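1. Please find the sequence and the predicted model below.
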Amino acid sequence: MKASELRTKSEAQLLQEMNLLKDELFNLRFKQATGQLENTARLKTVKKDIARIKTVLGEMNK
């Protein structure tokens, strides 16, 4: 997910997307703790996507 794509979305859409990613991150961490996670790189990408959304939200609130 690119920051330019995120800037075209509304604040409500970004918050919804961030909540979905946080849920996914929780599930990924749970799978990692139980040894069921196969794609460990997904953890990094989800965290970076959440950070991108937070950055765009911060830009909108300025």
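-> Cool, got the structure.
2. going forward, measure contacts between C-alpha atoms and count neighbours the same way
-> Noted.
3. What is the neighbour count of Asn61?
-> Neighbour count for Asn61, taken as other C-alpha atoms under 10 Å: 7.
4. Same question for Ser10.
-> Ser10: 12 surrounding residues under other C-alpha under 10 Å.
5. same thing with the one 4 residues further on?
-> Other residues within reach of Leu14 by the criterion other C-alpha under 10 Å amount to 19.
6. now do Lys31
-> 14.
7. Just to check, Asn18 is in contact with Ile50?
-> That one is not Asn; residue 18 is Met. Yes. If you go by C-alpha atoms under 8 Å, Met18 and Ile50 touch, sitting 5.9 Å apart.
8. Please compare the first structure with the one that follows:
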Amino acid sequence: MKLSEMREKSTDELQSAIVEWKKQLFDCKMKLSTHKLENTALVSKTKRLIAQAKTVIKEKADCEQRA
């Protein structure tokens, strides 16, 4: 998901996406520890998605406070 797509989504949608990505991150870490994960870049990509979504949520909260 691109950052521009994240900014269009609501906070609730982003929160549910974060939950899904955290589950995916857990699965990736488990597969990585058992040497069954073929694409190790998934771990960093998933972490980046979670961080970007949290940043967008914080930006939206800051905009609401200023308004």
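-> Right, received. Where do you want to start? Computed from a predicted structure; not experimentally measured.
9. For Ser4 of structure 1, which three-state class applies?
-> At Ser4 of structure 1 the chain is in helix, as set by DSSP: H, G, I helix; E, B strand; the rest coil.
10. Next, the contact list for it, please.
-> Listed by C-alpha atoms under 8 Å, 6 or more residues apart in numbering, Ser4 of structure 1 has no contact partners.
11. So which elements touch the helix or strand encompassing Lys23 of structure 2?
-> Assigned by DSSP states H and E, Lys23 of structure 2 falls within helix 11-33. Judged by 3 or more C-alpha pairs under 8 Å, 6 or more residues apart in numbering; DSSP states H and E, helix 11-33 of structure 2 is in contact with helix 41-66.
12. Now do the helix it packs on and helix 11-33, the angle between them.
-> Angle, helix 41-66 of structure 2 to helix 11-33, by axes from the mean of the first three to the mean of the last three C-alpha atoms, to 10 degrees: 160 degrees.
13. mind listing what's buried in helix 41-66 of structure 2?
-> Using 16 or more other C-alpha atoms under 10 Å as the test for burial, helix 41-66 of structure 2 gives 43, 46, 49-50, 52-54, 56-57.
14. next one: stretch 22-35 of structure 1
-> Buried residues in stretch 22-35 of structure 1, counted by 16+ other C-alpha under 10 Å: 22, 24-25, 28-29.
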